[in-house]
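Student: only geometry, no sequence info:
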């Protein structure tokens, strides 16, 4: 078997469904499997997996054992030559795995491969590629020096700014939302370190691959949506675990002075508070109008009845939406992309092409009864559920 896709889920039922739908499309031409492991979710994640995806291997943990242990349990059941550690709040393109595997097979020194990640607004997520957070590098991150001096080789190492987001190359650290590697390497590394509940586990695994003289790569030729707010809600628990994670990594890999340890502790607390503040929910502005990108008029009618707002239907022409004159004059337009009509790759491309405009984006998964998306990397996403499938059979 070529590939095992490991998806660790915890209470993100609708994002999980969307993720699995996209992965199914992406492995159609591969000898591959999907393994979903659930960390004792209180929602109906497991029920929907059994109902809608009965052929997918589902592992139901009886407790929330954390990110490292959950993935380690799943990898033990994997059969693929390569594994992909994938967050449930992601959407992959139809050719994502084919492209990544072709790249991986071309490297003799392969460690871990990551890819270009964007959030639900189409904006690049800089943690897609990072440097080793040594004390000096962490200092530039904590105090924002990488923003003040983005061209400086001294200050731009945290987010591996030697590489542009659209440039493939060697990096040190990759993010656990999307990691591809040989299963043999994962087992050689003994998987994620279960002493770390979350947040530093991907840093640690990437770093240990480097210690084995392997090379990690950032691969820009495929883009994956990561609805980051679903997995990194910034609250008091986040702050505590972030501190614990950074302490774990430094104690494990670096010998630093007592003075510097105290300094880093102060910095971690400061950075955690900043992150927590950034994650406070912002006042949400309701869309003034909706545009459905679809070839299905019945779907538009159902949406309009549910949303109680005018909803225009259009199709993509060369990747662009053609608005009517009435809609083109309005701001705060929500664009709903019907993945029964568009490929996931087309939808992802549309996100990137239309980022930072007056649009928000939602996806309508094929043969589903909900629309889903996120307007911020810091907040949880938005889901609108309907009583029946929106798409006519």
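Tutor: The structure has been received and is ready for your questions. None of the values given here were measured: they were computed from a predicted structure. Residues are numbered from 1 along each chain as shown.

Student: C-alpha from now on. contacts and neighbour counts both.
Tutor: Fine.

Student: spatially speaking, which residue is in the middle of the chain?
Tutor: residue 226 (2.6 Å; CA atoms, centre = their mean).

Student: need the distance between the two termini of stretch 208-216.
Tutor: The first residue of stretch 208-216 is 11 Å away from its last residue (CA to CA, to the nearest Å).

Student: buried residues in that stretch?
Tutor: Neighbour counts over stretch 208-216 (16 or more other CA atoms under 10 Å) mark 208-210, 214-216 as buried.

Student: likewise for stretch 54-61?
Tutor: Those buried within stretch 54-61 under the rule 16+ other CA under 10 Å are 57-59.

Student: likewise for stretch 2-20?
Tutor: Going by neighbour count (16+ other CA under 10 Å), the buried part of stretch 2-20 is 3-20.

Student: now do the contacts for the residue nearest to residue 82 when sequence neighbours are not counted.
Tutor: In space, and not counting its chain neighbours, residue 82 is closest to residue 182: 4.2 Å by CA to CA, 6 or more residues apart in numbering. Neighbouring residues of residue 182 by CA atoms under 8 Å, 6 or more residues apart in numbering: 81-83, 111-112.

Student: this structure: helices as residue ranges?
Tutor: Using DSSP state H, the helices found in the chain span residues 13-26, 45-52, 66-75, 96-105, 135-142, 145-148, 183-188, 201-211, 236-253, 258-278, 297-307, 325-328, 344-353.

Student: hmm, who's touching the third one?
Tutor: When you say that, I think you mean helix 66-75. Residues outside helix 66-75 that contact it (CA under 8 Å, 6+ apart) are 6-8, 35-39, 59, 83, 85, 183, 191-194, 196-198, 201.

Student: quick one: it to chain centroid distance?
Tutor: 17 Å (CA atoms, centre = their mean, to the nearest Å).

Student: for the fifth one, same thing?
Tutor: Using CA atoms, centre = their mean, the distance from the centre of helix 135-142 to the centre of the chain it belongs to is 24 Å.

Student: which elements pack onto that helix?
Tutor: helix 258-278 (3 or more CA pairs under 8 Å, 6 or more residues apart in numbering; DSSP states H and E).

Student: buried residues in the helix it packs on, which are they?
Tutor: By 16+ other CA under 10 Å, the buried positions in helix 258-278 come out as 261, 264-265, 267-269, 271-273, 275-276.

Student: does the residue nearest to the centre of the chain touch residue 116 like I think?
Tutor: No - Residue 226 lies out of contact with residue 116 (CA atoms under 8 Å); the separation is 9.8 Å.

Student: for comparison:
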């Protein structure tokens, strides 16, 4: 039996503490053909020296600068050859045998491009984790959501999402993807820098005719927010800007125009709410996100979906 080679690639930026805590779990994954790679995004701490001295079996890729999550992975994966990539956040604790069932499922269907395991909260281990939970979807207004999470509230895992199935997007916290599909889709959109780049990638893969899957037999535990905290206005800026980028790029033209028009008003309501709550920097971040969206309108228009296939969230 031919066993696919898997490369687990951990993008690191000043994350020595996470690497020290979680790399041993990755090394104990138990997959027979496994490469473990730390791709460093020009860290200012001693992450690289630490990995070299404490984990010599782990490969290192050194990016020349901090390209963000999207550009950092794009740069690193140019140097990696394997049948499958697993993009794993540095603040994720994996469990023994977490790789094999997902790979077996993906090998069973050539139309599966990407997948995610069940993501649970590292601190509250009975609960799902915010950034992925039991698989991602998008509502009619373009807002991403997950099974196992409603707004900021996460559910306890009582087995309610223990059936594998197709989803709209898989979390970038632990993203399995076939290398051929990564190359066909062109990887992440580096203009996103960080946040929602995996949703955009999954949407593009679906527009190419592929499936995105959730496989709950595999479970990992995610801390979340390790690099950019929710209260940071820059995170607000990226989330609002990148969501508009994604809608323009992936929706059919007519629906994109209507959805974006509605979103502008909904975003304006969000801006007013931030002002009412005294969060002026977050309100300014939304305004800045809209300015950036219009400044990039022509560039994003050229990144539109294939003419023969253009899926909307309702198509799933």
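Tutor: Okay, I see it. Treat the numbers as computed from the prediction; the structure is a model and nothing was measured.

Student: once they're superposed, tell me the TM-score.
Tutor: Superposed pair, TM-score by TM-score structural alignment, normalised by the length of the second structure: 0.74. Supporting alignment: 258 aligned residues with a CA RMSD of 2.9 Å.

Student: ok, residue 295 of the second structure - how many residues close by?
Tutor: Around residue 295 of the second structure there are 11 other residues, counting by other CA atoms under 10 Å.

Student: and the aligned partner of residue 94 of the second structure in the first structure, how many neighbours?
Tutor: The alignment partner of residue 94 of the second structure in the first structure, by TM-score structural alignment, is residue 92. The tally of other residues near residue 92 of the first structure (other CA under 10 Å) stands at 27.

Student: go on, residue 281 of the second structure?
Tutor: 17.

Student: part of a strand, is it?
Tutor: No - assessed with DSSP: H, G, I helix; E, B strand; the rest coil, residue 281 of the second structure is helix; it does not lie in a strand.

Student: was I right about it contacting residue 234?
Tutor: No - if you go by CA under 8 Å, residue 281 of the second structure and residue 234 don't touch, sitting 9.0 Å apart.

Student: need the helices of the first structure in CSV (columns: distance to residue 363 of the first structure).
Tutor: Converted to CSV, these look like this (distance: least, CA to CA, whole Å):
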stretch, distance to residue 363 of the first structure
helix 13-26, 9
helix 45-52, 18
helix 66-75, 27
helix 96-105, 18
helix 135-142, 33
helix 145-148, 32
helix 183-188, 32
helix 201-211, 28
helix 236-253, 28
helix 258-278, 25
helix 297-307, 13
helix 325-328, 20
helix 344-353, 8
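
Student: end to end on stretch 89-101 of the second structure, go ahead and measure it.
Tutor: 19 Å.

Student: and for stretch 288-301 of the second structure?
Tutor: OK, stretch 288-301 of the second structure end separation, CA to CA: 20 Å.

Student: in the first structure, what residues pair with that stretch?
Tutor: So stretch 288-301 of the second structure is aligned with nothing, judged by TM-score structural alignment.

Student: contact partners of that stretch?
Tutor: 237-238, 240-241, 244-245, 248-249.

Student: from the chain's centroid, how far away is that stretch?
Tutor: The mean C-alpha position of stretch 288-301 of the second structure is separated from the chain mean by 22 Å, CA atoms, centre = their mean.

Student: in it, what's buried?
Tutor: Neighbour counts over stretch 288-301 of the second structure (16+ other CA under 10 Å) mark 288-290, 292-293, 300 as buried.

Student: and for the counterpart of residue 172 of the first structure in the second structure, nearest residue in space, chain neighbours not counted?
Tutor: Superposed on the second structure with TM-score structural alignment, residue 172 of the first structure falls opposite residue 168. Of all residues not flanking residue 168 of the second structure in the chain, residue 137 sits nearest, at 4.8 Å (CA to CA, 6+ apart).

Student: OK, contacts around residue 42 of the first structure?
Tutor: With contact set as CA under 8 Å, 6+ apart, residue 42 of the first structure has these partners: residue 11.

Student: identify the residue of the second structure aligned to it.
Tutor: In the second structure, residue 42 of the first structure lands on residue 44 (TM-score structural alignment).

Student: of the contacts of residue 182 of the first structure, which is the most crowded?
Tutor: Most surrounded of those: other CA under 10 Å gives residue 112, at 27 neighbours.

Student: that one maps to what in the second structure?
Tutor: In the second structure, residue 112 of the first structure lands on residue 114 (TM-score structural alignment).

Student: from residue 46 of the second structure, how far out is that match?
Tutor: 33 Å.

Student: next one: the longest strand along the first structure to chain centre, how far?
Tutor: The longest strand of the first structure (DSSP state E) is strand 215-226. Offset of strand 215-226 of the first structure from its chain centre (CA atoms, centre = their mean): 11 Å.

Student: just checking, what packs against it?
Tutor: So strand 215-226 of the first structure, by 3+ CA pairs under 8 Å, 6+ apart, packs with strand 90-91, helix 96-105, strand 110-118, strand 169-171, helix 201-211, helix 344-353.

Student: which bit of the second structure covers the fifth one?
Tutor: Per TM-score structural alignment, the counterpart of helix 201-211 of the first structure in the second structure is residues 197-207.

Student: report the mean distance between the matching stretch and its aligned residues in the first structure.
Tutor: Comparison of stretch 197-207 of the second structure with the first structure after fitting gives an average deviation of 0.6 Å (mean CA distance after the TM-score superposition for the first structure).
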